[in-house]
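Trainee: Have a look at this prediction, sequence included:
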Amino acid sequence: MASILDRKAIVAPKHFNRWFIPAAALAIHLCIGQVYAFSVFKIPLMSRFDVGEVSVGWIFSVAIAMLGLSAAFGGTWVEKSGPRKSMVVAGTAWVLGFFVAALGIATGQLWLVYFGYGFIGGIGLGIGYIAPVSTLMKWFPDRPGLATGLAIMGFGGGALIASPMSNALMVLFGGGTETENLASGLVPTFVVLALSYAVIIAAGAYVIRLPHPEWKPDGWDPSKVEATPMQTNLNVSANKALKTPQFWFLWIILFTNVTAGIGILENAAPMIQDYFPGVTAAAAAGFVGILSLANMGGRFIWSTASDYIGRKNIYLLYLGVGALLYLVIAFFGGSSLALFIVSAMLLLSFYGGGFSTIPAYLRDMFGYYQVGAIHGRILTAWAAAGIAGPLIVNSVVESQSAAGNQGPELYTLSMYIMVGLLVLGLIANVLMRPVAKKYTVEYAEQQQEVTTDAYSK
């Protein structure tokens, strides 16, 4: 069993069709992307455990926090072990997390839901998220933005499938559309989702391959590729990357963009019902699905566009226009359902685009060497945002509700906070410059040669 999971067992022949690899990546990302449909479970879980917004919101926050931490600490292991073994480990943790969470719901133990879906499932999220990304960039060296968009598109689209399916399963097993019915259908829904994801992830792990050492895309000559001012042909190790200001600017950029996106996504279903009381639970689930479509589309469209206009320029769009859209929702969102939905969709497309573009931005700054490990470490920003985003919005909602406010007034303050965060990210992006050569592997090797020559003389 170990041999068929190892790197050497999955090296593709020279003429392997590289378009099978995006399908394998989509298999796992569509499954773990279910986390973005978590807001569908929010009201039923609040009813099942008789708790408030913050208590249930922490389940999502723990999952995202563990995603970032497991990606950071597991990034080097993923690079060493290869994508197949990583996908199997990730799938096992993700599925096991659902089963443990189902046990917690059935027994009325909320801490088991935290531990299952949040802690164990979050480990599966982190390993599963980064497992195919560096592999896809190796298969698409000619189009790194397209590659990362293909890899991460599925994560954004997971909720597009999971949101309506989860709602339908809760209705089926619970015997109705009322909140108490949906709460009754939670346990079998979690079990069905777990079994489905186990099969799909196993299929993706079977298909995944690494490129042959002598393979390269038809018609692509790496020697003729010219680096742009914000793109290097040199390489930086994961440890050295942490010492560069560029890594921390990118950390701030990712943190602010993700916090702003999660602020809407994690609360999407209850938010639209608070803004527009006539919206039903089924329609709210549909809204989550629409946002997932925008999230998924943004991951492919914007990251592909970054191959042409540059990563720095595309983040000016994500952060600058994103701040303006949050102001639109704060001032006018409650007056028009169409305006609210369009603004939220654009924000989620920028959110998704930010995720899919960050690996290519890292490749531009630090080269291909250990880019997977660097990607894993920068996802600690996602872990922090996974806590900050829901905590900001849920805390504001609870405090505003206690003050007697309702409807859009519950969220206005949190919208202004998100604007401030996006402006901070915008400043960090403006300050981005190429990484100094002293941090590169090539510079270190050159210095070693100089030292060796001097010693020999």
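Mentor: Yes, it's here. Fair warning: this is a prediction, and the values are worked out from it, not measured in the lab.

Trainee: From here on, just use CA atoms for contacts and neighbour counts.
Mentor: Will do.

Trainee: Run through who's touching stretch 114-125.
Mentor: The contact list for stretch 114-125, computed with Cα atoms under 8 Å, 6 or more residues apart in numbering, reads 32, 58-67, 70-71, 89-101.

Trainee: Show the end-to-end separation of it, please.
Mentor: With Cα to Cα, to the nearest Å as the measure, stretch 114-125 spans 14 Å from end to end.

Trainee: still on that earlier bit, taking the contacts of stretch 114-125, please make a ChimeraX selection of just the buried ones.
Mentor: Here is the ChimeraX selection string for the buried members of the contacts of stretch 114-125, based on 16 or more other Cα atoms under 10 Å:
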select :32,58,59,60,61,62,63,64,65,66,67,70,71,90,91,92,93,94,95,96,97,98,99,100,101
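
Trainee: Among the contacts of stretch 114-125, name the ones in helices.
Mentor: Among the contacts of stretch 114-125, the ones falling in helices (DSSP state H) are 32, 58-67, 70-71, 89-101.

Trainee: Go ahead and report the secondary structure state at the spatially most central residue of the chain.
Mentor: By Cα atoms, centre = their mean, the chain has its centre lying nearest to Phe355, at 5.9 Å. The assignment at Phe355 comes out as helix when based on DSSP: H, G, I helix; E, B strand; the rest coil.

Trainee: Below is structure B, check it against A:
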Amino acid sequence: MKSPFQAIKWHYSSTHYERSQKQIDREEWLIPGVLRFNRFFLMPAAVVMQVCCGSLYAWSGYNLPIERAIFGPNLNAAGVAIDRGQASNVFFVAVAVFGLTSAILGPWLERNGPFKGAVLGSTLFFLGNLLAGLGVQVKSLELVFFGYGFVGGAGLGVSYIAPVSPLQKWFPDLRGLAAGLAVCGFGAGSIFSPFTQKALIGANYANTGVENLGVPKTFVILGCCYFFLMTLSAFVLRMPPPGYQIKGIDIHTVKGAENFANTAPTQTVTKTMHDDPVIDKTESTHTVVDVQHNQPSSSAFALSLSEALKSKEYILMYIMFFCAEITGLLIISKIQSIVQNQLGKGADVAANINSALGGCNLAGRLILPTLSDFLGQRKPLFLFSLVVQTIFLAILPNAIGSQQYILTLICAFAIAFCYGGGFGLIPAFLADQFGSKNVGATHGVILTAWALAGVGGGLIFNKIYKMEVARLKPDLLHAYDLNFRWILAFVCLGVLITLFVPTNLRDRRLPKKTGETLRFRLINGRLVRVFGFKPVMYSKAEEDHEWAEYLSTMETTAR
């Protein structure tokens, strides 16, 4: 019997997915005997599932209605509108559980397939919505926390990664586009959900108490709709068949190893290739003959899941992702309150802004990763998104404090765009670095950085906000200034960390020399090693010679 430590170690070391031949044959069809499966069917299914999951981003529209339903009118003794800041914490708990569930069940999903993951996730999210509705009905904020925050958050965590993993495996030739489409729906959820929530609850319920169907029934109705759509999408999700590859790239291939054949060294291999082996086996084929001498196969550069999670580049990417997502996450969670309480706009305008912010989030998730396919790199665009956030986050406190409505929106929209771009880029970035075989697990674990930003950053954000409200009232225009300053420090750290994420295969795999403490590349591509505090620059010829020796060593070892 395995000890708990051995069980955890095994859980994060194995991502092997075992299927019977019968299942593989069955998965060649979307509708048995009627419609063959096509990898492009995955894209709309992923978008639909993510739209439902993305309703989480419209939680700020629930804050004031829930607080009125449970505690009474959202007014202080002087009759001034207030935000108690209690229901908003449900969002941060859901984010935390979302990330933890993704990290824990990421390897499980890889071993069991996306269909089981999607069904489990949609069921938990459905139950979470029902429990949240019941909590409002019986005036128990604790039950809302448990239902939506814990049960619903767990369902969202599984459902989010369920379509991301297969899309990265089916589209090794378009990892950026596949990642963008896999997660762009999450941004779309915050476009539609504020309007459906407001229409079902009652347009001005938070302010007037006049309801349409009310908060509890809204949770039930939307929960049922989400469950139906997510479960329907689950039937489309599947992994590619064994041996599947596009343009020589398979689930093991890391960025930079594409030019190494997927064959054993010093071996001649003849193989028949289909442009898409599962789509139609009757289509035209071509034969490729690979003769490789004295070089390792591309799979020789692959990492196991445990090796990936312990690597220096993964740790740096984790910190980078945390810093890139904390700003947008906290702004999205409070945008409707800021628009109403600081900028003096109505609930209708606040809902519209929330939706527009969701549109920017969606655009970033789709545009930046798609551009990364054309660029052939993810890191420069990640760096771009962090720099943009740094600039606009520095401007935002003054924009809100002086009630410059348009400037505030420009800042918020730019940050939301870059926030979404980070989410769109990260699955493809991880697949480049560690292979798509591990992407469900590596992506799941890195989402704990987002969860940490949500629960840790969110609770700190709310605590500081309440302190500033008490200090500054009745003038609350600068109530967010202190919060935006400490967040800015993390974004600046993210810029610095991103610069040191190694993406070049040589930088990542060439063994360290004695005394080497750091390595990086200049703009002209020259390799620089730092020994203690002394930098040493290498010529291209020196680097090529060292790389050739390393490949020769790998080839000898493979024999």
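Mentor: Good, I have the coordinates. Quantities reported herein were computed from a predicted structural model and do not represent experimental measurements.

Trainee: What's the residue nearest to the centre of structure 1 aligned with over in structure 2?
Mentor: Here Phe355 of structure 1 is matched to Phe423 in structure 2, going by TM-score structural alignment.

Trainee: which non-adjacent residue is nearest that match?
Mentor: Excluding the flanking residues, the one nearest Phe423 of structure 2 by Cα to Cα, 6 or more residues apart in numbering is Arg365, at 6.1 Å.

Trainee: Structure 1: which residue goes with that neighbour?
Mentor: Aligned partner of Arg365 of structure 2 by TM-score structural alignment: Arg299.

Trainee: any idea how far its match lies from Trp58 of structure 1?
Mentor: 26 Å.

Trainee: cool, and Thr244 of structure 1?
Mentor: 33 Å.

Trainee: do Phe41 of structure 1 as well
Mentor: For Phe41 of structure 1 relative to Trp58 of structure 1 (Cα to Cα), the value is 13 Å.

Trainee: try Ile427 of structure 1
Mentor: The value you get for Ile427 of structure 1 to Trp58 of structure 1, if Cα to Cα is used, is 30 Å.

Trainee: what do you get for Pro434 of structure 1?
Mentor: With Cα to Cα as the criterion, Pro434 of structure 1 and Trp58 of structure 1 are 38 Å apart.

Trainee: the helices in the stretch 151-300 of structure 1, which residues?
Mentor: Counting by DSSP state H, counting those that start in this stretch, one finds helices in the stretch 151-300 of structure 1 at the ranges 179-184, 186-207, 238-241, 245-265, 268-275, 281-309.

Trainee: Okay, buried residues for the shortest one please.
Mentor: In other words, helix 238-241 of structure 1. For helix 238-241 of structure 1, by 16+ other Cα under 10 Å, it's Ala238, Ala241.

Trainee: Check stretch 407-419 of structure 2 too.
Mentor: Leu407, Thr408, Leu409, Cys411, Ala412, Phe413, Ala414, Ile415, Ala416, Phe417, Cys418, Tyr419.

Trainee: Among those residues, which ones are in helices?
Mentor: Checked against DSSP H, these include these in helices: Leu407, Thr408, Leu409, Cys411, Ala412, Phe413, Ala414, Ile415, Ala416, Phe417, Cys418, Tyr419.

Trainee: counterpart of the third one in structure 1?
Mentor: Counting by TM-score structural alignment, Leu409 of structure 2 corresponds to Ile341 in structure 1.

Trainee: how far away is its match from Gly289 of structure 1?
Mentor: Ile341 of structure 1 is 12 Å from Gly289 of structure 1, by Cα to Cα.

Trainee: for Phe49 of structure 1, same thing?
Mentor: Taken as Cα to Cα, the span from Phe49 of structure 1 to Gly289 of structure 1 is 25 Å.

Trainee: what lines up against Leu112 of structure 1 once you look at structure 2?
Mentor: Match for Leu112 of structure 1 (TM-score structural alignment): Leu143.

Trainee: wait, doesn't its match sit right on Leu130?
Mentor: No - between Leu143 of structure 2 and Leu130 there is no contact, the gap being 10.4 Å when judged by Cα atoms under 8 Å.

Trainee: contacting residues for the residue mapped onto Phe332 of structure 1 from structure 2?
Mentor: In structure 2, the residue matched to Phe332 of structure 1 (TM-score structural alignment) is Ala399. Shown in contact with Ala399 of structure 2 (Cα under 8 Å, 6+ apart): Tyr405, Leu407, Thr408.

Trainee: ranges for the strands of structure 2?
Mentor: Using DSSP state E, the strands of structure 2 run over residues 29-31, 35-36, 267-274, 285-292, 516-521, 527-531, 534-537.

Trainee: From the contact counts, what lies against the third one?
Mentor: Using 3 or more Cα pairs under 8 Å, 6 or more residues apart in numbering; DSSP states H and E as the contact test, the elements touching strand 267-274 of structure 2 are strand 285-292.

Trainee: again, but for the fifth one
Mentor: Of the remaining helices and strands, those touching strand 516-521 of structure 2 by 3+ Cα pairs under 8 Å, 6+ apart are strand 527-531.

Trainee: Where in structure 1 does the strand it packs on align, residue-wise?
Mentor: Counting by TM-score structural alignment, strand 527-531 of structure 2 has no counterpart in structure 1.

Trainee: Check which residues of that strand are buried.
Mentor: For strand 527-531 of structure 2, using 16+ other Cα under 10 Å, the buried residues are Leu527, Val528, Arg529, Val530.

Trainee: Thanks a lot, catch you later.
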